[in-house]
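Trainee: Here's my sequence, what's the structure:
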Amino acid sequence: MGSSLSRNMAMPSSRRVMSHHSGDSSHTPMRILLTALVLLSAPVLAQPKSVPTPKAAPKSDGFIRQLVETRYFNIGRPMGTSFTPDEQTLFFLRNPEGSRALALHAFDVATGQTREHLTAERLLQRARENLAVEPKARQEPARVSSRGLSSYALSEDGEKLLVGLSGKQYIVTRASGKVTELKTGPGAMDVRFSPDATQVAYVRGHDVYRLDLATNIEHQVTKGGTEEKSHGLAEFIATSEMMRFSGYWWSPDGKALAYTESDTSGVEKLAIADALHPENDARRLAFPRAGKANARVRLGIIPITGGKTTWVRWDVEKYPYLATVRWPAKGPLTVLVQNRLQTEELLLAVDPRTGSTRTLLVERDDAWLTLHQTFPHWLEDGSGFLWYTERNGAGEVELRDASGKFVRSLVPPGAGFYDMAGYVEKDGTVYFTGGPTSDERYVWRLSPGGRPTRVTSESPALELARMSKRGGLLAITSEGPRRMRHTTVMKADGTRVGELPSVAMEPPFQPRVEVRYVGKERYPTSLVRPRDAKPGVKLPVIVDIYAGPGIPMVYQSMQQHLTNQWLADEGFIVVKLDGRGVSPTADAKLRKPKYDWPRLLLDEQVAALRALAAEVPEMDLSRVGITGASNGGYMSALAVLTRPDVFKAAVAVSSVTDWRDYDSHLTERFFGLPDEHPQAYEQASLLTHVKADQPMGKLLFIHGTADDNVLFFHALKLSDALFRAGQPHEFLPLSGMPHMVFDPVLAERMWEETARYFKRHL
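Mentor: Model prediction:
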């Protein structure tokens, strides 16, 4: 499912994240136990006698807190790699040992040695040295952020670094080491080099600015931006669901900018209040719910000197979503626009002088079109571009000429394409990550007329890769069931150059992960037993679920089973189950179930559970619980409401209750428009399945009061419906918490409560 619907109690791939945040004392949980007893007198919230006395929560061993404080044992591991154009150096960010402050490191390709290139302290010291002629007040040391360097970017020529620190931006000239603090003013966002690295552009106060690096003088480019009509900022739907995080783009010659104008004046405004601090005003969020008004987005082109904007013209009523923008060095300004149902899209070439467009290609899909922000990928000479499509049954990469005409298929549908690592134009070789199964992912090399061959030999593993611009080097990040993430530098032919050093703390144990394909359908599953489990002894089962359409949970990954092992050690067998549609080469109807997908995917979970139990006799199917967050929270609640014959108890975190209350882009992709498919929304709503005379499993749901993704009122709606129906349930609000639980103490308490709840009811 889209990234915004992600699990916050575990940290699998990009869609399920839990990160660290130093929470303040106001972020404390408030426990509300609702038994929904309907009485003739005033309502009384009391625990019914039929419910046994709760067992004590498991004694904390500090693991969960350590897990979150170390970002799943990733603090100290290399991240954010960038090759220099000459392929002599690979830059990356990493925390020094025992520190939370990110520093910039440089790996020397010739020697295989790594050195610390830049720290926050060194950056500030060099900046002060360059301020000798400034007033004394300007030379006082700035307070160093506890996070160190927050970002960096390498210029196209490799000669300059753009570094972010404590909300400020600095230019570092590599040859001399000179550091210049940019006078961008407070609140500058999305700061980026011009193609020739003589300027940077950024957004501040709802307008786009540029700054000349030679003079350090700022110039306003757009004017009139407001909170409801912003310039240069990606709107909510773009960042949450489309993975388009920018709202402006440089022209190749650096003389113009393309920028979005996002008008949210017609979008419904929802309030997010802090119940513990009623003296504070509620935050108003422009949140486009399913079937309601979206932001109106248009694209303009403006000279960097300011002046008149030329607006790009397309049928915005038919194609309201501006999904992707590219302005390549060679080739036209290119935009991808989609219809609201995401079943049709146009790739358009733009004439920057007039704003007129011509169609390069049209894509259609009866279910929905998958956005892939790597594409279009224009060739360096502008003679054509690479394109991603699923029209032939599965993910495929094509080469098309500059007019959009098909040339040839580069990666066939059967290859299991996941993402692009690089394309060597001189010989047409593609490097990509993927493979035929969902639980493993590798880097592949594919030459014209050949078959995909693996670049690496480690197995089983999950791999991601970044290729140098020349195509001679790869930085491959890999993890497996017995090893945490590590990054290796290799030549394109597979020759190992070296490994980026890690100073991360390693987990105190290794999960006992068993990955199996079960049943005649070959469902992917993973299983974790207690480390002291005895053969033949039956144990209750907990299903760890996400189950968004096409999104796998089962991976050959140590990291993604750490919390599963901790929970298993409390006396459970913890399993993850995937349906057939997670396979990258599965039939399109399985990969893209629509309208009734929650029931279909839950049925597949049940079938996979039973198939796994047929092979693992220790699984006691009379005692099955289920837990997940975001979409996983929704599926957990749905499971105990509609399949109490299978699932006896659930802990649902940050769950959607009614899909009519979730955002338009993701929801309508899977359910269509509410007015056109009301039955799909009705059947998918948890409220539909809350009935006074219908048995249900035990349910605890947990929700952050400051959640701006699945808003807190989802939990209130569900609790109200259950209470009115006389259905006992437990509800735990997390005060001040957003969609992700960043606070290590709260994360620890949540997991303890989850274990206690399942011990009590299973």
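
Trainee: switch to C-alpha atoms for all contacts and neighbour counts from now on
Mentor: Noted.

Trainee: Tell me the helices and strands packed up against the longest strand anywhere in the chain.
Mentor: Assignment by DSSP state E gives strand 619-629 as the longest strand of the chain. Packing partners of strand 619-629 (3 or more CA pairs under 8 Å, 6 or more residues apart in numbering; DSSP states H and E): strand 539-544, helix 597-615, helix 631-642, strand 649-653.

Trainee: let's see 6 Å
Mentor: strand 539-544, strand 649-653 (3 or more CA pairs under 6 Å, 6 or more residues apart in numbering; DSSP states H and E).

Trainee: got those as JSON lines, with mean neighbour count and distance to K491 columns?
Mentor: Formatted as JSON lines, the helices and strands packed on strand 619-629 follow (neighbours: other CA atoms under 10 Å; distance: least, CA to CA, whole Å):
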{"stretch": "strand 539-544", "mean neighbour count": "24", "distance to K491": "39"}
{"stretch": "strand 649-653", "mean neighbour count": "29", "distance to K491": "44"}
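
Trainee: structure for this one too, so we can compare:
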Amino acid sequence: MEVREAGDGTPTPESVKVPSKKYSWAEVRHAVNVLRKELSSLSSMVPMSISFRKLNNGKNRIYFLRTPQNGWEITLLYTDITSTVHPNNDVLEWKPLMESNVSLGETSGKWSREEQLLCERQRVAAWGIASYELHPKTGRVLFPCASSLFVVAGDDEPMWQSPPLVARVLPTGGGAPLTPAMCPRAPSLVAHTARGDIWLAGGGARRPVRLTYACRGHAPDRLTEDPRQAGVPCYVTQEEFSRYTGFWWQPKSDDDMFRIVYEEVDESEVKIFSFPSSQSHSGEVEEFRFPRAGSPNAESILRLVTFKLRQISPATVVDCYREGSEDSTNNFQTVGQNEPEIIFKQKVDKAVQAFVTHSFRSKAVQTRIKQ
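Mentor: Predicted coordinates:
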């Protein structure tokens, strides 16, 4: 047995490989793009985001995301399994749950910068449907795609038909709808984040309803004037803890009230940095709030918003009130005047150091744990 002495970690001259050729920036960028395409094609070939549901006819349906054989964008597929015994070499038939993604792109807009950043933090390398939500009881499917929100009718809805189904666009609160979620006890109600706040769509309402007012909406100087946002976790939570959702529906309720617990993030102490834009070749820069190592981080507050639906022919009106009022039945207010109750406050004690150059990113992480 060979015994080696402990060293200081410095590589020996024999282990250092000198590149045989110096590559230009254009050659390195081209090589990385080719590698990304290869990794993207490999990752999209494996089924992901698998969900199970038992149908009324006794079959079990499996939903999953994957690139079809003759396509290049990720779409939603399914396969049905019966209770009969299948041979070991039996291959399940994969079928598209809905029409091609081409129709989705025609009825929606382009991919927004918010969606691109979210896909980057989720490590999603392919285009198409990156996520979806299935309501197990009704079979209703909800998914965001290309700055729009789509819904596929469930088994109990009049517009339901046999697959492939037709996805219809759900009106949103403007901007890219991020992390949408159906209400567990009323799947026609959909909450989503857009432009730094939480919006409510569906449920018979003519247009989306804004539930929170954390963001003021200063478009040109949003980073400077609007340091708060609702329903969207801070950068550290997304990048290091892989949590991208910042609001949660109440699963069950004994009354006619709907409640959503959401996270409100205050980034007023986080510094603003300018990075070269990866979407432009003319030297443009993008501004981001970025918590460098040793600098202040974002503060998070958990709030609770409560509302109920009131049917006024021919539309549905949403009434909100502050949780904890003495007489809740007489204290309903308009959504714009609603001030949700603070139920928890937390400050993220984690810092991230990152260096960004065009499409290439590397980071060094420092973590502090309070005793």
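
Trainee: okay, and the longest strand of structure 1 goes to which residues in structure 2?
Mentor: Counting by TM-score structural alignment, strand 619-629 of structure 1 pairs with no residue of structure 2.

Trainee: by how many degrees do that strand and helix 631-642 diverge?
Mentor: Here strand 619-629 of structure 1 runs at 130 degrees with respect to helix 631-642, directions being taken by axes from the mean of the first three to the mean of the last three CA atoms, to 10 degrees.

Trainee: buried stuff in strand 619-629 of structure 1?
Mentor: When burial is assessed from 16 or more other CA atoms under 10 Å, strand 619-629 of structure 1 yields the following buried residues: 619-621, 623-629.

Trainee: Ok, stretch 149-159 of structure 1 next?
Mentor: 149-150, 152-156, 158.

Trainee: Pretty sure L123 of structure 1 sits in a strand.
Mentor: No - the assignment for L123 of structure 1 (DSSP: H, G, I helix; E, B strand; the rest coil) gives helix, which keeps it out of a strand.

Trainee: From the structure, what's the count of residues near it?
Mentor: Neighbour count of L123 of structure 1, defined by other CA atoms under 10 Å: 22.

Trainee: List just the nearest of the buried residues of strand 619-629 of structure 1 to R298 of structure 1.
Mentor: Of all the buried residues of strand 619-629 of structure 1, A629 has the smallest distance to R298 of structure 1: 34.7 Å, by CA to CA.

Trainee: Which helix or which strand is home to the nearest residue to S526 of structure 1 once chain neighbours are set aside?
Mentor: Leaving out its chain neighbours, the residue that sits closest to S526 of structure 1 by CA to CA, 6 or more residues apart in numbering is V515, at 4.3 Å. V515 of structure 1 is located in strand 513-518, with elements delineated by DSSP states H and E.

Trainee: try E38 of structure 2
Mentor: Per DSSP H and E, E38 of structure 2 falls inside helix 25-44.

Trainee: quick one on the thing from earlier: please say which position in structure 2 the residue nearest to S526 of structure 1 maps to.
Mentor: Using TM-score structural alignment, V515 of structure 1 pairs with nothing in structure 2.

Trainee: So which bits of the strand holding V515 of structure 1 are buried?
Mentor: Buried residues in strand 513-518 of structure 1 (16+ other CA under 10 Å): 513, 515-518.

Trainee: ok, now stretch 208-224 of structure 1?
Mentor: Within stretch 208-224 of structure 1, the residues scored as buried using 16+ other CA under 10 Å are 208-213, 216, 218-222.

Trainee: Show me what W199 of structure 2 lines up with in structure 1.
Mentor: Per TM-score structural alignment, W199 of structure 2 is aligned with Y209.

Trainee: tell me the SS of that match?
Mentor: Using three-state DSSP, the structure places Y209 of structure 1 in strand.

Trainee: Double-check it against Y202; I have them as touching.
Mentor: Yes - applying CA atoms under 6 Å, one finds Y209 of structure 1 in contact with Y202, separated by 5.5 Å.

Trainee: is it fair to say K223 of structure 1 lies in a strand?
Mentor: No - the assignment for K223 of structure 1 (three-state DSSP) gives coil, which keeps it out of a strand.

Trainee: And it? What does it align with in structure 2?
Mentor: Residue pairing (TM-score structural alignment): K223 of structure 1 is matched to Y213 of structure 2.

Trainee: now its match: how far from D197 of structure 2?
Mentor: 6 Å (CA to CA, to the nearest Å).

Trainee: Quick check, Y152 of structure 1 in contact with K160.
Mentor: No - counting by CA under 6 Å, K160 is not a contact partner of Y152 of structure 1; they are 10.3 Å apart.

Trainee: thinking again about what came up before, for the match of W199 of structure 2, list the residues it contacts.
Mentor: 201-203, 219-221 (CA atoms under 6 Å, 6 or more residues apart in numbering).
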